[in-house]
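Participant: This is a predicted model, with the sequence first.
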Amino acid sequence: MSEDVYAARGYGAKGVGFGEKPGLVVVDFQTGFTDPAFPMGGAPLVDRALDNTVRLMRAAKAAGAPIIACVIAFDGPKGAPHWKVPPVLDLLAGTAGTALDPRIAAEGPDVVLTKTAPSIFFGTAAGAILTRERVDTVIVTGCITSGCVRASIIDAFSLGFRVQVPEDCVGDQDQAAHDQNIKDVGRRYADITTADAMIAKLEEWRTSNSR
């Protein structure tokens, strides 16, 4: 019933669409969130998202779309915002939890940025890099759906990019939080899609640009 209330008021009535040039952002697929040895690592939804993102990165690279990855890391305790999640504060620069997951690193993202806030765009060069590359459509992948991914989606939207979110390329600690946030950003800021659909779009874009 609540979804009908949103729909009745026009939420989600218009799609964002795929523009002239895509770029891929990969948010926080670092060992602190992907490796079960760490307190925040090993969530099944995150592992699923990482595997699908690897496939998407390969398609983006083959198409010539830029790929920007990021990790969250702090130079020291005073460099961190007021996070309410103690394990996040353990992500000090140079420690094991701040390394890109080896599966992501192996795909060779074009740029790897370090951030201290939730969004890949806040206090980083991500927006400027994508603008320089003439990207108008940002595909958002990574973790955590309800946290840094959501913040990145909102910032990409606020910067004027068309935002595409393949649902199976983002992951959360909790299924309900994942589902709720995917549904909500889909009402407001982004088109919700899948890895397979985005791979097909990248191939279509590659083909159209090779003529």
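Facilitator: Perfect, I can see it now.
Participant: from here on, contacts and neighbour counts on C-alpha atoms
Facilitator: Noted.
Participant: Which residues are in contact with the residue sitting nearest the centre point of the chain?
Facilitator: Centroid-nearest residue in the chain, with CA atoms, centre = their mean: residue 141, separated by 2.9 Å. Taking CA atoms under 8 Å, 6 or more residues apart in numbering, we find residue 141 in contact with 24, 25, 26, 27, 49, 53, 149, 165, 166, 169, 170.
Participant: also this one, for the comparison:
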Amino acid sequence: MSEEIFDLELLQKMFKRAKEIHTERGFQKRVGYGKKPGIITVDLANAWTKPGHAFSCENMEEVIPNVRRVLDAAREKNVPIFHSTTGYNPNGYQDIGRWADKIPLDELKLGEDWLDIDERLNPQKEEVVFVKKTASCFNGTPLQYWLTTHGVDTLIVVGATACACVRHTCMDSTELGFRTIVPEGTIADRVPGAVEWNLFDIDAKFGDVDPLDTVINYLKGIDTIQKRDVTANSV
């Protein structure tokens, strides 16, 4: 169905011309990589990664293995990893906001398996899993505090969806002073063209969208990060 209504070749022609315009005007510069990365997986819970839910996304058979490659490379160097999911209290939905006037947030019920991080990502016990209520992983959460505590200067963003939660997380990441990196092939959405368009625009304005192997090679090339000993300074 998607192939019948979506012409990727035409979109790529549009991007080529748009990139020329951006470059001529000084857009699409590179932020580059720092010395201490962190990873945020955006809503890679079952409701987004598996079929049968209102929030189910396309191309997960490609996205999940690619994200797993990023995570495995990061784990080898003790890079801090954070996983977000989005959910609401079904007993009255007092924690739901105006966003629910536009999209079916009531389908994201706290306590259901749909909100669990996809087991194919093999989340580790030391990796933080947190619930957010809005699009950005930063809005109303301690994510910035956690990243700062770990000394993170480069945030690698993977997940869903390109047009909302990934995009807003990238925007906030850059505005909070982090070098923002998005690996190609690690972003999903429900609508044809949404990934391509939003990655193009993120790369033009908010962060670097780089080839998957470039990001993995960066992770493999950094010094192993010493894990924080939270008991060392206890009183």
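Facilitator: Everything's here; your move. Note that the structure is predicted; figures quoted are calculated from it, not measured.
Participant: Just give the TM-score of the two.
Facilitator: After superposition, the two chains reach a TM-score of 0.91 (TM-score structural alignment, normalised by the length of structure 1), with 205 aligned residues with a CA RMSD of 1.7 Å.
Participant: that older thread, okay, the contacts of residue 141 of structure 1 in TSV with secondary structure next?
Facilitator: Putting those into TSV (DSSP: H, G, I helix; E, B strand; the rest coil) gives the following:
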residue	secondary structure
24	strand
25	strand
26	strand
27	strand
49	helix
53	helix
149	helix
165	strand
166	strand
169	helix
170	strand
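Participant: Closest one of these to residue 127 of structure 1?
Facilitator: residue 25 (10.4 Å; CA to CA).
Participant: Number of residues surrounding residue 149 of structure 2?
Facilitator: Applying other CA atoms under 10 Å, we find 10 residues neighbouring residue 149 of structure 2.
Participant: now residue 119 of structure 2
Facilitator: 10.
Participant: corresponding residue for it in structure 1?
Facilitator: Superposed on structure 1 with TM-score structural alignment, residue 119 of structure 2 falls opposite residue 102.
Participant: With residue 211 of structure 2 instead?
Facilitator: Structural alignment (TM-score structural alignment) places residue 211 of structure 2 against residue 194 in structure 1.
Participant: How about that match, nearest residue that isn't a chain neighbour?
Facilitator: Of all residues not flanking residue 194 of structure 1 in the chain, residue 166 sits nearest, at 4.0 Å (CA to CA, 6 or more residues apart in numbering).
Participant: Now check that neighbour against structure 2: what is it aligned to?
Facilitator: So, by TM-score structural alignment, residue 166 of structure 1 is matched to residue 183.
Participant: so what's that match up against?
Facilitator: Applying CA under 8 Å, 6+ apart, one finds that residue 183 of structure 2 lies in contact with 156, 157, 158, 209, 210, 211, 212, 215.
Participant: Please report how far residue 192 of structure 2 lies from residue 3 of structure 2.
Facilitator: For residue 192 of structure 2, the distance to residue 3 of structure 2 equals 8 Å [CA to CA, to the nearest Å].
Participant: what about the two, which has more around it?
Facilitator: Shown here are residue 192 of structure 2 and residue 3; by other CA under 10 Å, residue 192 has more neighbours (16 against 8).
Participant: Thought residue 11 was touching the more buried one, still the case?
Facilitator: No. At 10.9 Å, residue 192 of structure 2 and residue 11 do not qualify as touching, with contact defined as CA atoms under 8 Å.
Participant: ok so, going back, can I assume the residue nearest to the centre of structure 1 sits in a helix?
Facilitator: No. The assignment for residue 141 of structure 1, made by three-state DSSP, is strand rather than a helix.
Participant: what separates it from residue 8 of structure 1, distance-wise?
Facilitator: 29 Å.
Participant: Touching, residue 76 of structure 1 and residue 91? I think so.
Facilitator: No. Using CA under 8 Å, residue 76 of structure 1 is not in contact with residue 91; the gap is 9.0 Å.
Participant: The two: which is more packed in?
Facilitator: residue 91 (23 against 12).
Participant: count of residues packed around the closest residue to residue 77 of structure 1 other than its chain neighbours?
Facilitator: Of all residues not flanking residue 77 of structure 1 in the chain, residue 89 sits nearest, at 7.0 Å (CA to CA, 6+ apart). Other residues near residue 89 of structure 1 number 20, with proximity taken as other CA under 10 Å.
Participant: show me the contacts for residue 89 of structure 1.
Facilitator: Residue 89 of structure 1 is in contact with 74, 77, 80, 83, counting by CA under 8 Å, 6+ apart.
Participant: of those residues, closest to residue 111 of structure 1?
Facilitator: Residue 111 of structure 1 has its nearest neighbour among these in residue 74, at 18.5 Å by CA to CA.
Participant: Give me the neighbour count for residue 180 of structure 2.
Facilitator: 30.
Participant: once aligned to structure 1, how far is the host helix or strand of it on average?
Facilitator: Per DSSP states H and E: residue 180 of structure 2 is located in strand 179-183. Once fitted to structure 1, strand 179-183 of structure 2 is off its aligned match by 0.4 Å on average (mean CA distance after the TM-score superposition for structure 1).
Participant: what about that strand, distance to the chain center?
Facilitator: In terms of CA atoms, centre = their mean, to the nearest Å, the centre of strand 179-183 of structure 2 is found 9 Å from the chain centre.
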